[in-house]
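K.L.:
Quick one: sequence and predicted model below, then my questions.
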Amino acid sequence: MCGRLNIINTSLCKIVSDTIGLNFHSESNDNLSPSELLSTIVQSNEHVSQVNMQWGIQPSWSKRLLINAQSETVAIKPTFAKAFVAHRCLIPISGWYEWRKEGSKKQKYYFSHSQNLPLYMAGVSYHKFNTPPQVVTLTTKPNQLCEQYHHRMPVFILPDSINAWLAPQNSQANLSRLMSAIPDEYISVTTS
């Protein structure tokens, strides 16, 4: 699910900067893959900042890179629970890709904001001594539009809920309501 991202282009960085209240900058990449760097937004105390993080973690028990965590279990699974409580973040993106089998071929689809605005993907970050920070994105059950293409979709935080998502002291109950699928009307789907 969602193993390729279209990272925010220069024209959308100003919208992110104005929305978040910081000077956000991201290198454009229309096919960002796991293990590459993502520009993320984090909050510590009252201060919001940008941190570049590697997409994915590889716990000692896993043979593969973990890039996503399910929103339904992120607060209780040992791999993600501490990061969920203490290190929630946002990844501004222009869109993401999914593939759907159609006949004998796979068709690539591009998902973006219906009004050409940034999407704020929810994530949790990991900070270890002497290693670059890492991030895992969150997924949820899809809305009606997206479920035609995949059984999961990214968790997106709407602009009016950004402060609630990033606030370190926010309770799990308050956060749970933010982790469901955004309505269909926010999403546009095109073939890629």
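P.N.:
Nice, I can see it. All of these numbers come straight from a predicted model, not from anything done at the bench.
K.L.:
Please make it C-alpha for all contacts and neighbour counts, starting now.
P.N.:
OK.
K.L.:
In whichever helix in the chain runs longest, which residues are buried?
P.N.:
In the chain, assigned by DSSP state H, the helix with the most residues is helix 10-20. The neighbour-count check on helix 10-20 (16 or more other CA atoms under 10 Å) flags 12-13, 16, 20 as buried.
K.L.:
quick one: which helix or strand includes Leu138?
P.N.:
Leu138 belongs to strand 134-140 when assigned by DSSP states H and E.
K.L.:
what element comes up after that strand heading to the C-terminus?
P.N.:
Assignment by DSSP H and E places the next element after strand 134-140 at strand 153-154.
K.L.:
How far does the following helix or strand past that following strand sit from its chain's centre?
P.N.:
For strand 153-154, the following helix or strand on the C-terminal side (DSSP H and E) is helix 162-166. With CA atoms, centre = their mean, to the nearest Å as the basis, helix 162-166 stands 14 Å off its chain's centre.
K.L.:
mind listing what's buried in helix 162-166?
P.N.:
Neighbour-count burial for helix 162-166, counted by 16+ other CA under 10 Å, picks out 162, 164-166.
K.L.:
take the one below as the second:
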Amino acid sequence: MCARFSISSPLDMLRTLFSFSPDFHFSPSYNIAPGSQVPIIRKDIATGEAVVSNAQWGLIPGWSGTSKPRSNLINARLETIDIKPSFKHAFAGQRCLIPCTGYYEWKTDSLGEKQPYLIFSASNPLFFLAGLWDTGSAPQEHDLDCCTIVTTEATGTPAEIHSRMPLTVTRDYFTEWLGGMDRTSVPSPSYRETFSYYPVHKKVGNVRNNTADLIEKINLDEQPSQGSLF
């Protein structure tokens, strides 16, 4: 699964690919956790143009009658995305891209302790996760745009850390993913990122920590023991 990631690049990198209002703001964040506001790129339902907006990470299906995200809807498994009631509607017409500069996974070491790693694109400092979005609402409450990250079976380098990985979309496949309605528009491996990784400090496990040093490579020999994921 993907339960923590970073967006450390300035918005100028997004502006080279998409146009959006100067009123839109998103500060670098090095430890994005479920429930956080994140930027997403989606097709505007009225115009069909790609737009950039903020959404809360944790999908709330529009039919659920609530504005509270469920923690188990931060990820959507690609294998069942078109049949699960929580995701199939969004998969058929409400897809998005979620910018990312790296995501974190934990691996249990030989001493039984969980060591975090930053996994990042081998070729693009800013890459894009495949996502779904929806608008949850409840009586007498404001509508709330929300999103989830699509995950798939890990292959290549990430498989050394975890059995799952985010589905990614390369820049030459944005239109197909955002406009797709079924599995024929799921990017093949040739339209996905390849990854590298390195170990990072265990303090990334505390969601209150959100500083630039979280994404720095560490020497495992200097890593303190007994880190906590949350």
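P.N.:
Cool, got the structure. On a predicted model such as this, the values are computed, not experimentally measured, just so you know.
K.L.:
For the two chains, what TM-score is obtained?
P.N.:
The TM-score (TM-score structural alignment, normalised by the length of structure 1) is 0.86; 185 aligned residues with a CA RMSD of 2.4 Å.
K.L.:
So what touches the longest helix of structure 1?
P.N.:
23-28, 48, 92, 94, 117-118, 159 (CA atoms under 8 Å, 6 or more residues apart in numbering).
K.L.:
Need the buried ones from those residues selected in ChimeraX.
P.N.:
Buried members of the contacts of helix 10-20 of structure 1, defined by 16+ other CA under 10 Å, are picked up in ChimeraX with:
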select :24,25,26,48,92,94,117,118
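K.L.:
Mind checking which of the contacts of helix 10-20 of structure 1 are in strands?
P.N.:
48, 92, 94 (DSSP state E).
K.L.:
Distance to Cys2 of structure 1 for those - can I get that in TSV?
P.N.:
Formatted as TSV, the entries for those read as follows, by distance: CA to CA, whole Å:
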residue	distance to Cys2 of structure 1
Val48	26
Pro92	14
Ser94	13
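K.L.:
Distance-wise, check the residue nearest the centre of structure 1 relative to Ile20 of structure 1.
P.N.:
Nearest to the geometric centre of structure 1 sits Met121, at 2.8 Å (CA atoms, centre = their mean). Distance of Met121 of structure 1 to Ile20 of structure 1, computed by CA to CA, to the nearest Å: 14 Å.
K.L.:
Ile162 of structure 1 now?
P.N.:
According to CA to CA, Ile162 of structure 1 stands 8 Å off from Ile20 of structure 1.
K.L.:
Check which residues of stretch 79-89 of structure 2 are buried.
P.N.:
Buried residues in stretch 79-89 of structure 2, counted by 16+ other CA under 10 Å: 81-82, 86-89.
K.L.:
which of these lies closest to Thr157 of structure 2?
P.N.:
Ile81 (24.2 Å; CA to CA).
K.L.:
and that closest one, what pairs with it in structure 1?
P.N.:
Counting by TM-score structural alignment, Ile81 of structure 2 corresponds to Val74 in structure 1.
K.L.:
can you pull the contacts of that match?
P.N.:
80-81, 84.
K.L.:
same check, this time on Thr47 of structure 2
P.N.:
Neighbouring residues of Thr47 of structure 2 by CA under 8 Å, 6+ apart: there are none.
K.L.:
before we move on, the earlier item: now the residue nearest to the centre of structure 1, nearest residue through space, not along the chain?
P.N.:
Leaving aside its sequence neighbours, Met121 of structure 1 sits nearest to Phe156 (CA to CA, 6 or more residues apart in numbering; 4.5 Å).
K.L.:
wait, isn't that neighbour in contact with Ala122?
P.N.:
Yes. Taking CA atoms under 8 Å as the definition, Phe156 of structure 1 is a contact partner of Ala122 at 5.7 Å.
K.L.:
where do the contact lists of those two overlap?
P.N.:
Contacts common to Phe156 of structure 1 and Ala122, judged by CA under 8 Å, 6+ apart, are absent.
K.L.:
So what's the residue count around the counterpart of Cys146 of structure 2 in structure 1?
P.N.:
Matched by TM-score structural alignment, Cys146 of structure 2 corresponds to Gln134 in structure 1. Per other CA atoms under 10 Å, the neighbour tally for Gln134 of structure 1 reads 23.
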